[in-house]
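> Quick one: sequence and predicted model below, then my questions.
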Amino acid sequence: MTTRPELPVALGETTALVRLAVCYARPDHVFLEDVEVPAGASIVQAIAASGLVRACPEVDPNTMRVGIFGKLKTLDTVVREGDRVEVYRQLTADPKQARRRRVQKTRATGTREGQKWIRGKSD
């Protein structure tokens, strides 16, 4: 689905448009919208044109981290043709702590897989 923002264009003028995607993922829903914005538009303008804030009211692009193809960017970064603008939500768990819990759970089962990284244990 392509959304075309209203562009202030005088008669006889043409404005170059940049096509890109805006995405935001929640555990229960993924927002992915293709949009066209005027050349020179920033990330915050692309997010506004996508309708993300209307679809997901918890999103505040001014306080959340944003990026393009997994690389953190600032809100005033100019978007280019084919970019995927991503809005990142807060982590619900520390990744290091989550991995430690998974390892402890595997070790508690007593299988060789759970024991292979413990020093002094070898078969």
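All right, it came through fine.

> Please make it C-alpha for all contacts and neighbour counts, starting now.
Fine.

> Spell out the secondary structure type for the residue most central in space within the chain.
Nearest to the geometric centre of the chain sits E86, at 2.9 Å (Cα atoms, centre = their mean). Of the three states, E86 takes strand according to DSSP: H, G, I helix; E, B strand; the rest coil.

> G70: what's it in contact with?
E86 (Cα atoms under 8 Å, 6 or more residues apart in numbering).

> so what does the top helix by length along the chain touch, helix or strand wise?
The longest helix of the chain (DSSP state H) is helix 95-108. Contacts defined by 3 or more Cα pairs under 8 Å, 6 or more residues apart in numbering; DSSP states H and E place helix 95-108 against helix 112-115.

> Now do the buried residues in the helix it packs on.
For helix 112-115, the neighbour count (16 or more other Cα atoms under 10 Å) marks 114-115 as buried.

> what do you get for stretch 31-40?
Going by 16+ other Cα under 10 Å, stretch 31-40 has these buried residues: 31-38.

> Among the residues you listed, which ones are in strands?
31-38 (DSSP state E).

> then this one, side by side with the first:
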Amino acid sequence: MKITLIYASAPRVVHERVCEVAEACTVGQALEQAGWLERFPEIRGETLGLGVWGRKTDWRAALQPDDRLEVYRGLRVDPKVARRERFVGQGARSTGLFAKKRPGGKPGY
């Protein structure tokens, strides 16, 4: 059966490979058959996540034909914290839905 493996080992570096694996293959077996566990030893660590078509999965999950197996790195910055810091840097008056006002317009329009 044919599956696609995706892994972004670093920012702006994406490894993609279409490979043939045995029928009734699990996620762990697919990574091993493709040679990615030797090529990227950090995949074995508990910090990286696994998913099929954007849905979180584990090592024992069975794969279907034409599945896209993705290996996720951890986030370096919490998105909520990053947004809060951007907001502080921009200031309250220059952000948001009503930041641009028409001359003579009512507040909020």
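Arrived safely, thanks for sending. The model shown is predicted, which means the values in this text are computed figures rather than measured ones.

> Show me how far the longest helix of the first structure is from its chain's centre.
How far helix 95-108 of the first structure lies from its chain's middle: 26 Å, per Cα atoms, centre = their mean, to the nearest Å.

> What residues sit buried inside it?
Here helix 95-108 of the first structure shows R107 as buried, counting by 16+ other Cα under 10 Å.

> what's next to that helix, contact-wise?
Under Cα under 8 Å, 6+ apart, the answer for helix 95-108 of the first structure is 113-115.

> repeat that for 10 Å
112-118 (Cα atoms under 10 Å, 6 or more residues apart in numbering).

> ok, P11 of the second structure - contacts?
Neighbour list for P11 of the second structure: R73 [criterion: Cα under 10 Å, 6+ apart].

> secondary structure class for the alignment partner in the second structure of C23 of the first structure?
Counting by TM-score structural alignment, C23 of the first structure corresponds to I6 in the second structure. Secondary structure, three-state DSSP: I6 of the second structure is strand.

> so stretch 43-57 of the first structure matches what in the second structure?
Going by TM-score structural alignment, stretch 43-57 of the first structure sits over residues 27-41 in the second structure.

> now the matching stretch: how far from the chain's centre is it?
Its chain's average C-alpha position is 18 Å from that of stretch 27-41 of the second structure, according to Cα atoms, centre = their mean.

> Could you do stretch 55-72 of the first structure as well?
Centre to centre, stretch against its chain (Cα atoms, centre = their mean), the figure for stretch 55-72 of the first structure is 6 Å.

> now the end-to-end length of it.
23 Å (Cα to Cα, to the nearest Å).

> Check stretch 49-60 of the second structure too.
13 Å.

> Look up how far V53 of the first structure lies from the closest residue to K116 of the first structure other than its chain neighbours.
Excluding the flanking residues, the one nearest K116 of the first structure by Cα to Cα, 6 or more residues apart in numbering is S122, at 7.4 Å. Look at S122 of the first structure and V53 of the first structure: by Cα to Cα, they are 55 Å apart.

> Those two: which is more packed in?
It is V53, of S122 of the first structure and V53, that has more neighbours when counted by other Cα atoms under 10 Å, with 14 against 9.

> Sticking with that one, tell me its helix or strand.
helix 52-55 (DSSP states H and E).

> who touches the helix or strand just after that helix?
As assigned by DSSP H and E, the chain's next helix or strand after helix 52-55 of the first structure is strand 65-68. Applying Cα under 10 Å, 6+ apart, the contact partners of strand 65-68 of the first structure are 21-24, 43-44, 47, 72-75, 77, 79-80, 83-90.
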